[in-house]
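**Q** Can you look at this prediction? I've put the sequence above it.
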Amino acid sequence: MEIVTSEFFQRALIGGLLIGVTAPLMGIFLVLRRLSMIGDTLSHVSIAGVALGFLIGVYPVAVGLVFAVAASFAIEKLRKAYKSYAELSIAIIMSGGVALASILFTMGKGFNVNVTGYLFGSIYTLSNIDLITIAVVTVVVLVAIRLQVKELFLLTFDEDAAAVSGLPVRFYNVMISVLTALVISASIKIVGALLVSALLTIPAACSLIIARSFRQSIITVVIIGEIAVICGLMIAGIWNLAPGGTIVLLLIVILLGLLLFKRGIRTGS
C-alpha cells in the first residue's frame, strides 16, 4: 500500500477524479443523442495532434486539444451537410485522424514510445501542467453545463422542438462537440486514446439501466465514473496493472453487474 502515499499516485488520483466527473457527464449527452462514436473519433484526431506536438517540440496535450476542437467543428459542419446520414461525419473525421496520425508516426519514429503512453494511458506520469490542464477543462465543462442544463436537456431529447422554440441549436451542438473535445484531450493521458470512449459511454450505459430521470442520470454517471476511477487506480497500483485498462474493465464489470441485477429483479417479479 506504499504506492498510495507516493506523489505520482496522488497526482494520478487527482487527475482521475477530475476526469471521472467530466467524461461521464459529457458521455450522457452523447449517448442520449446517439453520438457515442464521437469519442473514438475525437480521440484518434487528438493522437494525431499529440504526434505533431512531439514532432515540433510543443506540449503534446495542447496540440491534441487544438486538433480535437478543430475536428469537433468539422464534425458539426459535415453533420449539417449530411443531415440524413449524420454518422458519416464521424466516420470521415475518424478516417482522416487515423491517416494523419499514421503519417506523423512515420515522420517521427523517435517519439513513438512516448506516444504509446497516450494510446493506452499513462496516468502515473501526469505532470503539474497536465493536472492544471485537466482542472481548467473540468471547470469549463462544469460551468458550461450548469449554466445551460435546461437548454442542453431540450436539445438532447428533441432537437426539432428546441429549434422551433427559438433555441440556437447550431450553437449548442457546437458547444457539446467542443466540450467533448476538451474532455477527450484531457483524458487521453489518463486512460489512453484507445480507451477514452469507454469512460464516456459505459457510465452512461449504466445510468440507462438504473436512472429514472435525466437528473438521476447525471448523478449516476458521475458516481459510477468516480467509483471506477478510484477502485481501478487502487487495484492497478496494488497489483501492478495497467491503470487505464483496469478502469475500463471495472466499468464493464459494473455494467454487467447492473444488467444481471436488473434481470434478476425481472425474473423474481
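**A** Looks like it came in fine.

**Q** C-alpha from now on. contacts and neighbour counts both.
**A** Fine.

**Q** wait, Ala71 sits on Ile93?
**A** Yes - counting by CA atoms under 8 Å, Ala71 touches Ile93, with 6.9 Å between them.

**Q** who has more neighbours, the two?
**A** Taking neighbours as other CA atoms under 10 Å, Ala71 and Ile93 compare with Ala71 leading, 25 against 21.

**Q** so how far is Ser46 from the more buried one?
**A** Applying CA to CA, to the nearest Å, the value for Ala71 to Ser46 is 9 Å.

**Q** sorry, back to before: now do the shared contacts for Ala71 and Ile93.
**A** Residues touching both Ala71 and Ile93 (CA atoms under 8 Å, 6 or more residues apart in numbering): Val45.

**Q** Can you tell me, leaving aside adjacent residues, what's nearest to Thr133?
**A** Ala186 (6.9 Å; CA to CA, 6 or more residues apart in numbering).

**Q** Likewise for Ala86?
**A** Arg79 is the one closest to Ala86 (CA to CA, 6+ apart), at 4.8 Å.

**Q** what does Gln216 give?
**A** With CA to CA, 6+ apart, the residue lying closest to Gln216 is Ser207, at 7.9 Å.

**Q** Same check on Ile75?
**A** Ser89 (5.3 Å).

**Q** The one you found: what's it in contact with?
**A** By CA under 8 Å, 6+ apart, the contact set of Ser89 is Ile75, Glu76, Leu78, Arg79, Tyr82.

**Q** adding another structure so you can compare the two:
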Amino acid sequence: MLQILDYEFMRLAIVAAVFTGLAAPAIGTYMVQRRLALLGDGLGHVALTGVAIGLLTGTAPLLTALVVAVLGAVLIEVLRTFTRTSGDVALAMLFYGGIAGGVLLIGLAGEGAATLNRYLFGSITTVTPSDVTIVSVLGVVVVALCLLLAPQLFAVCQDEEHARVCGVPVRLYGVLIAVLAAATITVAMRTVGLLLVSALMVVPVAAAQQVSRSFRSTHLAAMAIGLVTAVSGVVVSFEADTAPGPTIVLLALVAFALAAVLRGVSVGLRRRSVRSP
C-alpha cells in the first residue's frame, strides 16, 4: 500500500482527498440541518460554467469556478430572502442554467467530452501542485470557519426566527453558509466531480446521524467519515483501477449502510434489555 506514495500524482491526490474529505461534511452538516441538502448539486452545476469560463479565457478553472460558484450562492440567498422564489425553485433555475452555460462555453472553448467528464466526475489523479495549493487553502478556510462559528451557524440552521430574536445576523450567516458551500464545491471539483460532490457533503452526515446523538458529535463524526472514505477511495481506485470519484462516493454509501446496521443492532439490544426482568 505504501508503494502508492512513490508516485507524485498519488501523493498530490491523497492531499487533495484529505482536504476534500474534511471540508465537504464540515459544511454539509449545516446544509442538511438547514434542509438544503441539494445546494451542492445546484452550485456544482453553476461551477461548471465557471470552469468553462476559465477554459475559454485561459484562466485557472479552479479560480473561475470559485468566483462563479460564490456568485451563484449569493444569488440563491438573495432569491430566497427578497423574492417569492422558494429555495428549491432557485436551485432548479441555477441547476439548469449552470449546466447549459457550462456545456455551451466548453464547446466554444474547443474542449471535448473528455474535458467535460474530468470536471463532472472528477480526475483526482491529474491534479497539479497548484491545484492542490488552492484546494488546501480553501479546505483549511472552510473547516476553520465551520468549527469556529459552529454556535452561530447551528443557531441559524436550527431556527432562524429564534436566532434573529437572539441578535444573530441571520442573513449574513445564511450567505456565509452558501459561500462556504461554493468554496467546498471548488475543493471537491477535481476529487469527486461536480455531479458527485453533493454526495460527499450529505452521505457522511447521514451516516454520522445514525450513530450520534448531538449536533457536535454528528459534525465531528461526519468529518471523520468523510476523511476516511475520501482517502480510502483514492487508494482503492488506484489498486482496483477504478474512477476515484465514484469509488469515494460508493465507500461513503457503504459507511452509511454500516452505520444504519449498527444503529439497528444498538436499538434492538436496548429494547431487549428494557424488556428483560
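**A** Noted; the coordinates are in hand. Quick caveat: nothing in here was measured; it's all calculated off a predicted structure.

**Q** Any idea what the TM-score is?
**A** The TM-score (TM-score structural alignment, normalised by the length of the first structure) is 0.95; 269 aligned residues with a CA RMSD of 1.5 Å.

**Q** coming back round to it: what separation do you get for the residue nearest to Gln216 of the first structure and Ser187 of the first structure?
**A** Separation of Ser207 of the first structure from Ser187 of the first structure (CA to CA) stands at 21 Å.

**Q** repeat for Ile103 of the first structure
**A** 23 Å.

**Q** who has more neighbours, the two?
**A** Using other CA under 10 Å, the more surrounded residue of Ile103 of the first structure and Ser187 is Ser187, with 30 against 13.

**Q** Quick one: map that one onto the second structure.
**A** Under the alignment by TM-score structural alignment, Ser187 of the first structure pairs with Ala188 in the second structure.

**Q** Correct me if wrong: that match contacts Ser198.
**A** No - between Ala188 of the second structure and Ser198 there is no contact under CA under 8 Å: 9.4 Å.

**Q** quick one: contacts for the match of Ser187 of the first structure?
**A** So Ala188 of the second structure contacts Thr20, Ala24, Val135, Leu194, Val197 (CA under 8 Å, 6+ apart).

**Q** check the fit of the one helix or strand it maps to onto the first structure and give the mean distance.
**A** Per DSSP states H and E, Ala188 of the second structure falls inside helix 170-189. In this overlay with the first structure, the average offset of helix 170-189 of the second structure from its partner residues is 0.7 Å by mean CA distance after the TM-score superposition for the first structure.

**Q** which helix of the first structure spans the most residues?
**A** Determined from DSSP state H, the single longest helix within the first structure is helix 128-157.

**Q** That one packs against which elements?
**A** Here helix 128-157 of the first structure touches helix 7-32, helix 159-164, helix 169-187, going by 3 or more CA pairs under 8 Å, 6 or more residues apart in numbering; DSSP states H and E.

**Q** Could you dump those helices into a markdown table with distance to Thr220 of the first structure added?
**A** A markdown table is the format used below for these (distance: least, CA to CA, whole Å):
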| stretch | distance to Thr220 of the first structure |
| --- | --- |
| helix 7-32 | 9 |
| helix 159-164 | 24 |
| helix 169-187 | 18 |
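
**Q** Can you check which of these gets nearest to Asn112 of the first structure?
**A** Among those, helix 169-187 comes nearest to Asn112 of the first structure, with 18.3 Å by CA to CA.

**Q** List the buried residues of that closest one.
**A** Neighbour counts over helix 169-187 of the first structure (16 or more other CA atoms under 10 Å) mark 169, 172-187 as buried.

**Q** What of stretch 57-72 of the second structure?
**A** Of the residues in stretch 57-72 of the second structure, those buried by neighbour count under the rule 16+ other CA under 10 Å are Pro61, Leu62, Leu63, Thr64, Ala65, Leu66, Val67, Val68, Ala69, Val70, Leu71, Gly72.

**Q** Give me the distance between the first one and Tyr119 of the second structure.
**A** Spelled out, that is Pro61 of the second structure. 10 Å.

**Q** Repeat that for the fifth one.
**A** Remark: distance between Ala65 of the second structure and Tyr119 of the second structure (CA to CA) = 11 Å.

**Q** Quick check: neighbours shared by the two?
**A** Leu48.

**Q** Superpose on the second structure and give me the mean offset of stretch 10-28 of the first structure.
**A** Averaged out, stretch 10-28 of the first structure is 0.6 Å away (mean CA distance after the TM-score superposition for the first structure).

**Q** Show me which residues of that stretch are buried.
**A** 11-28.

**Q** Pretty sure Thr156 is one of the things Leu32 of the first structure touches, is it not?
**A** Yes - under the criterion of CA under 8 Å, Leu32 of the first structure makes contact with Thr156 at 6.5 Å.

**Q** Over to the residue nearest to Ala86 of the first structure. Which of the three states is it?
**A** With DSSP: H, G, I helix; E, B strand; the rest coil as the basis, Arg79 of the first structure sits in helix.

**Q** contacting residues for it?
**A** For Arg79 of the first structure, the contacting residues are Tyr85, Ala86, Glu87, Leu88, Ser89, by CA under 8 Å, 6+ apart.

**Q** can you point me to the longest helix in the second structure?
**A** Max-length helix for the second structure by DSSP H is helix 244-275.

**Q** quick one, what contacts Ile124 of the second structure?
**A** Per CA under 8 Å, 6+ apart, neighbours of Ile124 of the second structure: Ala13, Ala16, Arg190, Thr191, Val192, Pro244, Gly245.

**Q** ok, it to Met1 of the second structure distance?
**A** When Ile124 of the second structure is compared with Met1 of the second structure (using CA to CA), they lie 18 Å apart.

**Q** can you check Val197 of the second structure too?
**A** Distance from Val197 of the second structure to Met1 of the second structure, by CA to CA: 26 Å.

**Q** who has more neighbours, those two?
**A** Taking other CA under 10 Å, Val197 of the second structure and Met1 do not tie; Val197 has more neighbours (29 against 8).

**Q** Surely that one and Ile185 touch.
**A** Yes - if you go by CA under 8 Å, Val197 of the second structure and Ile185 touch, sitting 6.6 Å apart.

**Q** can you list residues touching both of those two?
**A** Common contacts of Val197 of the second structure and Ile185 (CA under 8 Å, 6+ apart): Ala24, Gly40, Gly44.

**Q** Excluding covalently adjacent residues, which one is nearest to the second one?
**A** Spatial nearest neighbour of Gly40 of the second structure, excluding adjacent residues (CA to CA, 6+ apart): Ser198 at 4.6 Å.
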